[in-house]
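# Sequence and predicted structure are below.
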Amino acid sequence: MTGTFVNVLAIIVGSFFGVLFRGRFTDNIQKIVMQGISLAVIIIGLEMALSIEGSNELLIVIFSLVIGGICGELLKIEKHLEEFGEKIKGKFESKNELFVQGFVQASLIYCVGAMAIMGAIQEGIQGDASLLFTKSLLDGTTAIAFASTAGIGVMFSAIPVLIYQGAITLFASQVELILTPAVISQLTATGGLLIVGIGLNILEVAKIKVGNMLPSILVAVILSYLIL
């Protein structure tokens, strides 16, 4: 799990430097930084989402989002994430109004995506953590910018990353059998649309419960495996 540990460390270090810079920026600078991050997140999401080819694959993505969203709404995933963030905020007696928002949004950004899943599988099966090292560089850089505006809550997104990627690495041999190229394509496209949703939330264009849509990724894998 070397790659995941490095990824977690990168997020923590990046967030630390971001928090140091936070007090030195005016409100206008913080706002423009967040807008820049939002646009970058949306571009990344769109690039992933456009990986699908054909109407059948598009239908799988649509049904995955609908079914996964219903499951997540019933499970109240985003509410639990927010409550976890509130507990951490309370323990550290933080007065930052963006603490929970930073924690939830950063957790989703770092966990939703093919790089997190495929990197963890690659390390678990082959012992090759190179993909996660690359992700660590990206996440660490993003954490600096994100924490400079959202604050220390971003740092604690390292906890879900450790649990999520670590679990995939440990069970990589079982997961690899399911993830055919066709399944990966659907997983990537579905995850990409969720990332677009995160970007729109940060821009405050809409309030999309991306956390409740997380089961869509699992649904996409199941539907792809059964249909394609």
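Perfect, I can see it now. Numbering: from 1, shown residues only.
# can we go C-alpha only for contacts and neighbour counts from here?
Noted.
# And the strands in this protein, which stretches?
Counting by DSSP state E, the chain has no strands to list.
# what's the neighbour count on residue 64?
The local packing of residue 64 (other CA atoms under 10 Å) involves 27 other residues.
# Repeat that for residue 126.
Neighbours of residue 126 under the rule other CA under 10 Å: 10.
# Likewise for the one 5 residues further on?
A count of neighbours around residue 131, defined by other CA under 10 Å, yields 17.
# One more: residue 143?
Neighbours of residue 143 (other CA under 10 Å): 31.
# ok, it touching residue 11?
Yes: between residue 143 and residue 11 there is a contact under CA atoms under 8 Å: 5.8 Å.
# Touching both of those two, which residues are there?
Here residue 143 and residue 11 have residue 155 as joint contacts, going by CA atoms under 8 Å, 6 or more residues apart in numbering.
# Residue 195 and residue 91: what is the separation?
According to CA to CA, to the nearest Å, residue 195 stands 29 Å off from residue 91.
# The structure to be compared is supplied as follows:
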Amino acid sequence: MIGPFINGAALLAGSVAGAMIGPKLNANIRTRMPMVFGCASMGLGVAMIVKVKLLAPVMLALVVGSLLGEIIKLDNIIQNCAAKARIVIEKLTRPSGDMDQEEFLDKFVALLVLFCMSGTGIYGSMTEGMTGDATLLIVKSILDFFTAPIFASTMGFTVGILVFPQFLVQSLLFLGASLILPLTTPDMLADFSSCGGLIMLATGFRICGIKQFPVANMIPALILVMPLSYLWATYLG
């Protein structure tokens, strides 16, 4: 297992570098590059959405999963954890720029999905677990290494704590891949990718400040989409 370690190291190194050079970074870079990364997230999302095989279960998973997220208030849970982490880290380091609390929490939730729940990271972890090929996670590491400094330049070292949920998610998927993938079909994986693409699209809108989609509350859809895809194909397909 090398992919999760490489990705975690890239995210952490990028976050530390961004937090340290933040004040020296050109203001245009700090304000405009996040929009570029948001656009990239939307483009990746669209590329993943078009892989859909069974549209109905994907939509059902997105709606039901988002409803579950709203019921348990997953977005609020993540925001509360982020707020506490910010307070602790800023006591040990410099403050996170001029960003107010609401803007900080909005961006933190979007980054959580971008770094930890993206289709590239999830599918890459599963692929390495089954085949030993870490190529997808290495590619994601390169992207994260350049993305993290831009956000850390305004949000501070707090971005670096995302390495923990990222490593946890990728490690669990790597270890469970031998149990998960034999139970899946190509169509189920395609629908999983499509569902992840919808969330990535919403994440891009949120990062760009176009629309504040509740992306964290949409995460349970990723758990539901493959079982629903299988059931739909088996009994209604």
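All right, it came through fine. For clarity, every value in this text was computed on a predicted model and none was experimentally measured.
# still on that earlier bit, which of residue 195 and residue 91 of structure 1 has more neighbours?
Shown here are residue 195 of structure 1 and residue 91; by other CA under 10 Å, residue 195 has more neighbours (29 against 8).
# What's the match for that one in structure 2?
In structure 2, the residue paired with residue 195 of structure 1 is residue 200, using TM-score structural alignment.
# Look up how far residue 33 of structure 1 lies from the aligned partner of residue 186 of structure 2 in structure 1.
Counting by TM-score structural alignment, residue 186 of structure 2 corresponds to residue 181 in structure 1. For residue 181 of structure 1, the distance to residue 33 of structure 1 (CA to CA) stands at 36 Å.
# So between the two, which is more surrounded?
Each of residue 181 of structure 1 and residue 33 has its neighbours counted (other CA under 10 Å); residue 33 has more, 16 against 9.
# Residue 150 is in contact with the more buried one, correct?
No: using CA under 8 Å, residue 33 of structure 1 is not in contact with residue 150, being 10.3 Å away.
# Can you report how many residues neighbour the residue nearest to residue 187 of structure 2 when sequence neighbours are not counted?
Nearest residue to residue 187 of structure 2 in three dimensions, chain neighbours excluded: residue 53, at 5.8 Å (CA to CA, 6 or more residues apart in numbering). Using other CA under 10 Å, residue 53 of structure 2 has 19 neighbouring residues.
# One more: residue 117 of structure 2?
22.
# for it, what are its contacts?
Taking CA under 8 Å, 6+ apart, one finds 166, 169, 219 in contact with residue 117 of structure 2.
# how much space is there between the counterpart of the last one in structure 1 and residue 65 of structure 1?
Aligned by TM-score structural alignment, residue 219 of structure 2 pairs with residue 214 of structure 1. Noted for residue 214 of structure 1: a distance of 9 Å to residue 65 of structure 1, by CA to CA.
# Then residue 205 of structure 1?
Using CA to CA, residue 205 of structure 1 is found at 20 Å from residue 65 of structure 1.
# before we move on, what about residue 151 of structure 1?
Distance check for residue 151 of structure 1 against residue 65 of structure 1: by CA to CA, it reads 30 Å.
# So between those two, which is more surrounded?
Per other CA under 10 Å, whichever of residue 151 of structure 1 and residue 65 has more neighbours is residue 151, with 29 against 24.
# my guess is the more buried one contacts residue 99, does it?
Yes: Residue 151 of structure 1 lies in contact with residue 99 (CA under 8 Å); the separation is 6.2 Å.
# the helices in structure 1, which residues?
Counting by DSSP state H, structure 1 has helices at residues 2-22, 27-49, 55-75, 77-91, 99-111, 114-126, 130-150, 158-170, 172-178, 181-202, 215-227.
# got a list of what residue 17 of structure 1 touches?
Neighbouring residues of residue 17 of structure 1 by CA under 8 Å, 6+ apart: 144, 148.
# Now check structure 2 for the residue matching it.
Residue 17 of structure 1 maps onto residue 17 in structure 2, by TM-score structural alignment.
# Please enumerate residues in contact with stretch 62-72 of structure 1?
For stretch 62-72 of structure 1, contacts defined as CA under 8 Å, 6+ apart pick out 78, 190, 211-220, 223.
# Then stretch 154-169 of structure 1?
Contacts of stretch 154-169 of structure 1 (CA under 8 Å, 6+ apart): 1, 4-5, 8-9, 11-12, 14-16, 99, 102-104, 106-107, 110-111, 116-117, 120-125, 143, 146-147, 175.
# Many thanks, have a good one.
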